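1. Got a sequence here, can you model it:
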Amino acid sequence: MDFIDLKSQYKHSKSAIDARIHAVLDHGQYIMGPEVAELESKLADYTGAKHAIGVADGTTALMIALMALGIGAGDEVITTPFTFIATGEMIALVGATPVFVDVDPTSYNLDPALIEAAITPKTKAIMPVSLYGMCADFDRINAIAEKHGLAVIEDGAQSFGASYHGKRSGALSTIATTSFFPSKPLGCYGDGGACFTNDDALAKKMREIRIHGQDRRYHHPIIGLNGRLDTIQAAVLLAKLETFDDEVTARHRIGARYSELLKDKVRTPVLPAGYTSVYAQYTVEVDDREAVQAKLKAAGVPTAVHYPIPLHLQPAFSSLGLGEGAFPHAEAAGKRVMSLPMHPFLDNATQDKIVAALLEAIA
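-> Reported below is the predicted structural model:
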């Protein structure tokens, strides 16, 4: 059993994917070929953002967003400790300081009620993560940001295709980023990512940053980096976009079915009114997680943990001086969350097997 079944997805879209890849092989424009611009146009149309900028990966997307906003040494960025290392890592890498705020224990996303207390004169941005495929509470976060004159960067690495009160992830903040890592809801066959914005000046700056700060050949008004999206990866994404709406619908159905089958047995994801999730991970909470995972493994059911150690407890951030107990909700989640197999090709029989094995493991 696959945790994420990319092989079935490829078989389903093989002809379109193969044709797109061969078109690149035929024209030979492997860097910044025409597929990149075509993809950017389609990503912008899909999200509703004015601009989409294809970049090398989701981590680079975060760095480009921070650089475009001029965030650096002496600045602070408020974010969540319950996320992949890249979120805090890029804040630190541009020279700024990540300021962690605890998560809402139901959504696992940044708790808006705790943000204002963390704002200082050094704060330049708020970076919420739309974790597990569900958007953070952007109405409340954006209102706080507007009140204090701050930018908002959505780390939407897991939420491309999700919606929040009728708007899609990627079009909810000053800048949004996403990842096209193969296991993401929309994934390529290597690394890939994108930045989104409605701001023309920020879009221009991000396009320049991704090609070494260049506005025309060999002319570099700003410092940038090599952050381009490969043409072949753009080609794969264009092919996958053709069936993405169907896959999102399948994710909704499979996620809802999991929640119904597991209702009152384990803690399942909660979708507030006005939200949809793409279930980048279908995550439950269990007692004695290691024992439950071992039983599931013995039954042939793979699981994963996203994320066992919150960022404030990572050795890389020890200089912040935040120990155990600093963010109790993030720490509790890190000890209890467990993700089950989830992908658009998960059939009812396989899902029933997963649920039965889980119920037996927690009995």
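2. Only C-alpha atoms from now on, for both contacts and neighbour counts.
-> Noted.
3. Spatially central, which residue of this structure would that be?
-> Ala157 (1.6 Å; C-alpha atoms, centre = their mean).
4. looking at it, it is touching Asp57, isn't it?
-> No - contact status for Ala157 versus Asp57: not in contact, 9.5 Å apart, counting by C-alpha atoms under 8 Å.
5. one more to put side by side:
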Amino acid sequence: MSQKIDFIDLKSQYRALKDAINSRIQKVLDHGQYIMGPEVRELEAALEAYTGAKHCITVASGTEALLISLMALDIKPGDEIITTPFTFVATAEVMVLLGAKPVFVDVEPDTGNIDVRLIEARITSKTKAIMPVSLYGQAADMDEINAIAARHGNLPVIEDAAQSFGATYKGRKSGNLSSIGCTSFFPSKPLGCYGDGGAIFTNDDAIALACRQIRVHGQSQRYVHTRVGVGGRMDTLQCAIVLAKLERFDWEIEQRLALGSRYNSLLDAAGIARIQQRPDRDSVFAQYTVLLDNREAVQAALQNAGIPTAVHYPVPLNRQPAYRHLGDPDQTPVADQLAARVMSLPMSPDLEHTAQDSIVAALRSI
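-> I've put the predicted structure just below:
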């Protein structure tokens, strides 16, 4: 390779935003309010405006967003939550931490998102919520999921939107598509900070109040602990960084859409299978993912060519040692098939066309 290709290029992003980021950080250093400083509420207001959600509650991570949301819904031991096995472990981890049981539903072979046709058959009297994941940057079939939830006693639907912030579904923003939306600001996400961070979105006043109290150890006022809570605040410095990054986020989304479309065309012309996108929604391509039958050999060859890759995700959750006792892993064959075939290519808003051409040419030749 004539140029080094980063799997995710955060250095170019920083160079473009250096003055804004440094200025925002310096402002926090000057006022010294590192916990719940003014940038926290400023970011929440900006994200409320961006998504159209009535409430945004920033929290310490995407995982914490999921956990606090379940706590706000009063999820208890023995409760069941419908979700997908083809996701990062945090999706199910938070359920098990509360004593609830994830009920794994298989996924679509072309998108990797939960297969809505299979959800209703898994609902029982113990089902207390549905948690779809917007995988690789594209929302699941949220309208159909919301309709199923409504038919079964208005079950809450929590969108795990850790990979899809900035994406739209039928003209609406991911994160504001259901009862609750949760996202992550992990550095590699479409909108990332320089550490851990996350946010919860809801239009429900009671849920928002519960989430705000839970993130500060369940306090309704100082040293009055109305609920059981956690230390789940997002640091002021991280909020300041996300505020600076919002300055060019619209441009970054445009670039992601264009680069994703360009990848699609190049790979389709090369006859290489890939994750598909639905026409009524877009993807912010948190990962750009192809499907291979000889993944290990291809990864090794690309590595030798100086092209980094990753696998999201190699083992479905219901086959993980800590979770496989919770259900029959053989009930999700499509998740197994995808786990054996998916491979993600370099993707970020600053990816140059020449690098993209080199990636596809190398992949095609291998």
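6. Now the common contact residues for Ala157 and Asp57 of structure 1.
-> Ser179, Phe180 (C-alpha atoms under 8 Å, 6 or more residues apart in numbering).
7. can you count the residues close to the corresponding residue of structure 1 for Ala45 of structure 2?
-> Under the alignment (TM-score structural alignment), Ala45 of structure 2 pairs with Ser41 of structure 1. Using other C-alpha atoms under 10 Å, Ser41 of structure 1 has 17 neighbouring residues.
8. give me the stretch of structure 1 that stretch 215-225 of structure 2 matches.
-> Under the criterion TM-score structural alignment, stretch 215-225 of structure 2 matches residues 210-220.
9. which residues sit against the matching stretch?
-> With C-alpha under 8 Å, 6+ apart, stretch 210-220 of structure 1 has contacts from Val55, Ile64, Lys205, Glu208, Pro221, Ile222, Ile223, Gly224, Leu225, Asn226, Gly227, Arg228.
10. Could you do stretch 9-23 of structure 2 as well?
-> With C-alpha under 8 Å, 6+ apart, stretch 9-23 of structure 2 has contacts from Ser188, Ala240, Ile241, Ala244, Lys245, Met347, Ser348, Asp350, Leu351.
11. Can you classify the spatially closest residue to the residue nearest to the centre of structure 1 that is not a sequence neighbour by secondary structure?
-> Residue nearest to Ala157 of structure 1 in three dimensions, not counting chain neighbours: Thr178, with 4.0 Å by C-alpha to C-alpha, 6 or more residues apart in numbering. Recorded secondary structure, Thr178 of structure 1: strand (DSSP: H, G, I helix; E, B strand; the rest coil).
12. swap in Thr83 of structure 1?
-> Secondary structure of Thr83 of structure 1, per three-state DSSP, is coil.
13. Show me what it lines up with in structure 2.
-> That one, Thr83 of structure 1, aligns with Thr87 by TM-score structural alignment.
14. Excluding chain neighbours, what is closest to that match?
-> Tyr313 (6.7 Å).
15. and Pro102 of structure 2, that one's in a strand?
-> Yes - counting by three-state DSSP, Pro102 of structure 2 falls inside a strand.
16. Make sure it is actually in contact with Glu80.
-> Yes - in this structure, Pro102 of structure 2 is within contact of Glu80 by C-alpha under 8 Å, at 5.9 Å.
17. When those two are compared, which one has more neighbours?
-> Between Pro102 of structure 2 and Glu80, counted using other C-alpha under 10 Å, Pro102 has the larger neighbour count: 29 against 24.
18. And for the more buried one, nearest residue in space, chain neighbours not counted?
-> Going by C-alpha to C-alpha, 6+ apart, Pro102 of structure 2 has Ile81 as its nearest residue, at 5.0 Å.
19. Secondary structure element for that neighbour, which one?
-> strand 80-83 (DSSP states H and E).
20. what comes into contact with the helix or strand just after that strand?
-> Downstream of strand 80-83 of structure 2, the next assigned helix or strand under DSSP H and E is helix 90-97. Helix 90-97 of structure 2 is contacted by residues Thr63, Leu66, Leu67, Leu70, Ile81, Thr83, Lys101, Pro102, Asp160, Leu317 when judged by C-alpha under 8 Å, 6+ apart.
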